[in-house]
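mind folding the following:
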Amino acid sequence: MKDAATAPPLSIRAAGVRDHDAIWAILEPVYRAGETYCIPRDITRDAALEDWFAAPFTAFVAERGGEVLGTSHIGANRAGGGSHVANASFATAPAARGQGVAREMVTHAKDWARAQGFRAMQFNFVVATNADAVHSWEKAGFSIVGRLPGAFAHPAQGYVDALVMYHDLTGDSDDA
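Alright, predicted model coming up:
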């Protein structure tokens, strides 16, 4: 992995079938650890990819020099009266952590959501012990608007809180 300062720029594009192996390589260790997502730790590759690409979400990859370093998916949080609020999930390759990949993916997600007509973005279930994610999303303009006590069964820490985080997308687009 090259130093991010001297590496080619990161680009984010819609993901497709050709990206399945790279996306699974990123998602599998996250899901197997069971510390951040409400996904069965033994989920199969096919089931995980089906979930990641499922409607109403659009999947993306972040790549640098042709190497996929992260993935996201973005779509409506809920249907009907909640369809103006986007939701998104993110995962970064272990070797790419700390290189600004998550920051660029969340900026892309907010810009993409605005362009699709979403007025806000909400993360329904951020595990409170995932300090890096909480910090990143707060830096990106998200606020903690709710706390779900003991809502997540963490494999090492027991029942921990989950957070609801929210960001109004109708303001200045340069807010990350």
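
only C-alpha atoms for contact and neighbour calcs from this point on.
Noted.

show me what the one helix or strand L163 maps to is packed against.
If you go by DSSP states H and E, L163 is part of strand 158-168. Applying 3 or more C-alpha pairs under 8 Å, 6 or more residues apart in numbering; DSSP states H and E, one finds that strand 158-168 contacts strand 120-127, strand 143-154.

take those and write them to CSV, including mean neighbour count and distance to A88.
As requested, the helices and strands packed on strand 158-168 are arranged in CSV below (neighbours: other C-alpha atoms under 10 Å; distance: least, C-alpha to C-alpha, whole Å):
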stretch, mean neighbour count, distance to A88
strand 120-127, 22, 7
strand 143-154, 16, 15
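
reformat those as CSV; add distance to Y166.
Formatted as CSV, the helices and strands packed on strand 158-168 follow (distance: least, C-alpha to C-alpha, whole Å):
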stretch, distance to Y166
strand 120-127, 4
strand 143-154, 5
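
one more, so I can put them side by side:
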Amino acid sequence: MMIRPAMAGDEDRIWAIIEPVLRAGETYALPHDWSRDEALAFWLGAPHSAYIAGDGGRMVGTYYLQPNQRGGGDHVANCGYIVAGDAIGRGVARAMCLHSLDEARAKGFRAMQFNSVVASNSRAVALWQALGFATVGTVPGAFRHPALGDVDALVMHRTL
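A predicted model of the protein is given here:
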């Protein structure tokens, strides 16, 4: 699997990956009705550094890396990952997370924090735990799931 920084010209492929996840509204606390331009402005815009994952010449995932906070919290990284629907279960999220941990270290971050892991997203929770993230907080009912109603959001953290 090849993972590289996103470049001009990747927008259509990134949109093809993120649109179904945004529309489903099951894992990201982002507007499900965003337009292509709004979603790409968020995913590719500052302060994000965006990356794409390819396998055999096909894009199978994308992620962004950013400071979790500004000022006194800018030594902690934050990421968001999305895997193409037909690539789920093939190790893409694991590869992107491991890549992001290396990128975060190289950029001088000392920890990584996920602010809102939807508790019903059991695959993601299990993967982040396997990669050394601990749940350091639970925000009850903080995510409005379209099928399950209000579910908890987990704050997950690990040092680098």
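
what TM-score do we get after superposing?
The TM-score (TM-score structural alignment, normalised by the length of the second structure) is 0.98; 160 aligned residues with a C-alpha RMSD of 0.6 Å.

what segments of the second structure are strands?
2-5, 49-55, 58-67, 76-83, 111-118, 134-145, 149-159 (DSSP state E).

contacting residues around the spatially most central residue of the first structure?
Residue closest to the average C-alpha location in the first structure (C-alpha atoms, centre = their mean): F90, at 1.8 Å. Listed by C-alpha atoms under 8 Å, 6 or more residues apart in numbering, the contact partners of F90 of the first structure are 70-73, 102, 105-106.

got it, and F118 of the first structure?
83-86, 169.

give the aligned equivalent of it in the second structure.
Matched by TM-score structural alignment, F118 of the first structure corresponds to F109 in the second structure.

cool, A95 of the first structure as well?
So, by TM-score structural alignment, A95 of the first structure is matched to D86.

sorry, back to before: make a markdown table out of the strands of the second structure and add distance to L30 of the second structure.
Formatted as a markdown table, the strands of the second structure follow (distance: least, C-alpha to C-alpha, whole Å):
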| stretch | distance to L30 of the second structure |
| --- | --- |
| strand 2-5 | 22 |
| strand 49-55 | 17 |
| strand 58-67 | 14 |
| strand 76-83 | 11 |
| strand 111-118 | 11 |
| strand 134-145 | 10 |
| strand 149-159 | 14 |
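
looking at those strands, spot the one closest to P31 of the second structure.
strand 134-145 (11.4 Å; C-alpha to C-alpha).

who wins for proximity to E26 of the second structure among the strands of the second structure?
strand 134-145 (5.5 Å).

which part of the first structure lines up with the closest one?
Under the criterion TM-score structural alignment, strand 134-145 of the second structure matches residues 143-154.

same question, stretch 20-28 of the second structure
Under TM-score structural alignment, the match for stretch 20-28 of the second structure is residues 29-37.

can you tell me which residues contact I12 of the first structure?
The neighbours of I12 of the first structure, taking C-alpha under 8 Å, 6+ apart as the test, are 60-63, 105, 108.

ok, the aligned partner of it in the second structure to R36 of the second structure distance?
Using TM-score structural alignment, the partner of I12 of the first structure in the second structure is I3. Plainly put, I3 of the second structure is 23 Å away from R36 of the second structure if you go by C-alpha to C-alpha, to the nearest Å.
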